[in-house]
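Undergrad: When you get a sec, could you give me coordinates for this:
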Amino acid sequence: MNPRLRIGASSWSAPSWEGVFYPPGTPPADFLAYYAGRLDTVEVDATFYRIPGEKMVDAWRERTPPGFVFAAKFPQTITREKLLVECAQECGAFLKVMDRLGDKLGPLLLQFRYFRKDEFPDPKPFLDRLEVLLAGLPRGRRYAVEVRNKSFVNTRLLDLLRRNGVALALIDHPWFFGIEQLMRRSDVLTAEFAYVRWLGDRQAIERGTTRWDRLIVDRTRDMGRWIPALRTILDRGLTIYGYFNNHYAGYAIGSIDTFRSLWDGSG
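TA: The predicted structure is shown next:
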């Protein structure tokens, strides 16, 4: 694949991958090194739940080869609990420890849930908070913002992201725009890189499985819709960081294999 197309999974630590991706008997402590021998990027889900310690981040760096890239989520204390209000201390602590990854540090994602009308009747209060937070983030890093309310993807949001060099996360999610609809907009690519997340329908998948060791939904057609969009993004000179979740089709590694076959077959 194109070296500017970095495709990985949202986490490497699923115990059910032992025996289907990781060799049987692989200790969890060795999962990352094995993963990094086969894929060149990962999205760290664990940072959403807490800020990692220095020793943990150092271990991530040491167990991966040169050129490997970690994307990571901002902690939920910032994006969910405090909802961008008075969280400068948490942002600073998170960025400081993640900087220990050095040149292996990739995009950092501000992931927001779908907001009900009683939380934000319209996008303005949310965007007011986001504008303050983005203005306070140190430069020299890559940031992405994920929203799930379609109404939030307005001119103000896209202008705000563009001014700050922040990517709008392009997501495959049942509540969000399809990629073909998004790419018809001329202003949706707001940074010098693109950030893609294949999320799927979490509730529907969990009705079918809670083990993430096999594909239970055929998403070939859905993935195929992404191929032209990603080629267009690459043609514009951007690097793409894309991550498959287990909830997309039941098994993130299987989804990556399917995507690679589609990509190779479309070229």
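
Undergrad: rest of the way, CA atoms for contacts and neighbours
TA: OK.

Undergrad: Quick check: which element contains the residue most central in space within the chain?
TA: The centroid of the chain falls nearest to R197 when counting by CA atoms, centre = their mean (5.0 Å). Assigned by DSSP states H and E, R197 falls within strand 193-198.

Undergrad: Count the neighbours of I171 for me.
TA: For I171, the count of nearby residues is 23 (other CA atoms under 10 Å).

Undergrad: mind checking the SS state of it?
TA: Assigned by DSSP: H, G, I helix; E, B strand; the rest coil, the conformation of I171 is strand.

Undergrad: Does it touch W198 like I think?
TA: Yes: between I171 and W198 there is a contact at 5.8 Å, judged by CA atoms under 8 Å.

Undergrad: So which residues make contact with stretch 220-233?
TA: Contacts with stretch 220-233, where a contact means CA atoms under 8 Å, 6 or more residues apart in numbering, come from I179, E180, M183, A194, T239, I240, T258, F259, L262, W263, S266.

Undergrad: Mind giving me the ChimeraX command for buried ones among those?
TA: Buried residues within those, by 16 or more other CA atoms under 10 Å, are selected in ChimeraX with:
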select :179,183,194,239,240,258,259,262,263
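
Undergrad: and the contacts of stretch 220-233, which two are the farthest apart?
TA: M183 and T258 (22.5 Å; CA to CA).

Undergrad: Here is the second sequence; please produce its structure so I can put it next to the first one:
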Amino acid sequence: MANRAYFIGTSGWSYLSFRGIFYPPELKSKDWLAFYAQYFNTVELNVTFYRTPKATTFQKWYEETPQGFVFSLKAPKVITHIKKLKDIEDSLKEFLKSFKPLKEKAKVLLFQFPPSLKYERGLCEAFLKLLPTEEFKIVVEIRNQSFHDPEWADLLREYGICLCFSDCGKRYPSWYEVKTADFLYFRMHGSKELYVSNYEEEELVALKNKIEAYNPSEAYIYFDNTALGYAVANALRLKELCQSELRIT
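TA: Prediction:
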């Protein structure tokens, strides 16, 4: 129990839907991250999927968060959705260089595959070989049924890469519950409807119990049901349920 570390947060913090529900109405948006970091020990950066923030922005985020805070960075869409894992060496190097100001707080990298990407062993293995598994915890989120394949799971295990347990409101076949690394990573997009549905108490208790049953060294859980502000309430409640397990490393 004492050796577990749970990192619970939301997929981003800069949402107007959080104002009034979580952020005080009078709090300026430039102060939201510092406020957020008083309650959560991690955040998932979706912004890096769409664009590359300036080095000064990453530095500011580093300074606004406490020691032990963890950033999980979503890889740029040019790698996963445009090039679709092919000829990505330069794009990957640029991505890894971009967030160096986050220093040790940049601990996890998330690669979200597009729904159109199908499992091909050669392509996927060539991609996995490029990933900096010695420097970061690497996570892959799938969105195509073809990845529900034991061969794919074995490949991930071989390279020490985590398969994301992703709840997509049944829009995508993303929930392939196979543990492939010594840590777990959950993306909770909404069980009923993507981005807008609330997780009820029994669902959060079930999630807590599932995590405990796997007995991982670390677990990263991010709520992405942000449209109506449910994400922050769900993350806070799961944090309460898991309080005995939480520590910041």
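
Undergrad: what TM-score do we get after superposing?
TA: The TM-score (TM-score structural alignment, normalised by the length of structure 2) is 0.86; 240 aligned residues with a CA RMSD of 2.5 Å.

Undergrad: Okay, buried residues for the helix or strand containing Q203 of structure 1 please.
TA: Remark: Q203 of structure 1 resides in helix 202-208, with elements defined by DSSP H and E. Residues R202, I205 are the ones in helix 202-208 of structure 1 that count as buried (16+ other CA under 10 Å).

Undergrad: So which elements touch that helix?
TA: On a contact count with 3 or more CA pairs under 8 Å, 6 or more residues apart in numbering; DSSP states H and E, helix 202-208 of structure 1 meets helix 246-249.

Undergrad: what residues does whatever helix or strand comes next after the helix it packs on touch?
TA: Stepping forward along the backbone from helix 246-249 of structure 1, the first helix or strand reached (DSSP H and E) is helix 252-266. Contacts to helix 252-266 of structure 1, defined as CA under 8 Å, 6+ apart, come from residues 1, 7-10, 21, 212, 214-215, 220, 223-224, 227, 244-246, 248-249.

Undergrad: same thing but at 7 Å, please
TA: Residues from elsewhere that reach helix 252-266 of structure 1 (CA atoms under 7 Å, 6 or more residues apart in numbering): A9, R214, L215, M223, G224, I227, F244, N245, N246, A249.

Undergrad: ok, now how distant is the last one from N154 of structure 1?
TA: Note on A249 of structure 1: its distance to N154 of structure 1, by CA to CA, to the nearest Å, is 30 Å.

Undergrad: repeat for the fifth one
TA: Between G224 of structure 1 and N154 of structure 1 the computed distance is 27 Å (CA to CA).

Undergrad: show me where structure 1 has helices.
TA: With helices called from DSSP state H, structure 1 shows them at 31-36, 54-62, 76, 88-98, 123-136, 155-163, 179-183, 202-208, 220-235, 246-249, 252-266.

Undergrad: Please identify the most buried of these.
TA: Of all the helices of structure 1, helix 246-249 carries the top mean neighbour count, a mean of 25, counting by mean count of other CA atoms under 10 Å.

Undergrad: check the fit of that one onto structure 2 and give the mean distance.
TA: Compared with structure 2 after fitting, helix 246-249 of structure 1 deviates on average by 5.7 Å (mean CA distance after the TM-score superposition for structure 1).

Undergrad: once aligned to structure 2, how far is the strand holding R197 of structure 1 on average?
TA: So strand 193-198 of structure 1 averages 1.0 Å relative to structure 2 (mean CA distance after the TM-score superposition for structure 1).

Undergrad: tell me the angle that strand makes with helix 220-235.
TA: Interaxial angle, strand 193-198 of structure 1 versus helix 220-235 (axes from the mean of the first three to the mean of the last three CA atoms, to 10 degrees): 170 degrees.

Undergrad: corresponding residues in structure 2 for strand 193-198 of structure 1?
TA: The alignment of strand 193-198 of structure 1 onto structure 2 (TM-score structural alignment) spans residues 183-188.

Undergrad: give the contact list for the closest residue to Y195 of structure 2 other than its chain neighbours.
TA: Distances taken as CA to CA, 6 or more residues apart in numbering place N225 nearest to Y195 of structure 2, at 3.8 Å, with adjacent residues excluded. By CA under 7 Å, 6+ apart, the contact list for N225 of structure 2 reads M188, H189, G190, L194, Y195, V196, S197, A231.

Undergrad: State the distance from N225 of structure 2 to F113 of structure 2.
TA: With CA to CA as the criterion, N225 of structure 2 and F113 of structure 2 are 19 Å apart.

Undergrad: L92 of structure 2 now?
TA: Taking CA to CA as the measure, L92 of structure 2 falls 15 Å from F113 of structure 2.

Undergrad: I'd like to know how many residues surround P23 of structure 1.
TA: 12.

Undergrad: Show me what L133 of structure 1 lines up with in structure 2.
TA: Checking TM-score structural alignment: L133 of structure 1 goes with F127.

Undergrad: how much space between its match and F99 of structure 2?
TA: Look at F127 of structure 2 and F99 of structure 2: by CA to CA, they are 21 Å apart.

Undergrad: so A227 of structure 2 sits right up against L194, yeah?
TA: No: contact between A227 of structure 2 and L194 fails when scored by CA atoms under 7 Å: they sit 9.2 Å apart.

Undergrad: Need the counterpart of F244 of structure 1 in structure 2.
TA: Under the alignment (TM-score structural alignment), F244 of structure 1 maps onto F223.

Undergrad: Its match: what's it in contact with?
TA: For F223 of structure 2, the contacting residues are G9, T10, S11, R187, M188, H189, A231, A235, by CA under 7 Å, 6+ apart.

Undergrad: In structure 2, what sits opposite V57 of structure 1 in the alignment?
TA: Alignment note (TM-score structural alignment): V57 of structure 1 maps to F58 of structure 2.
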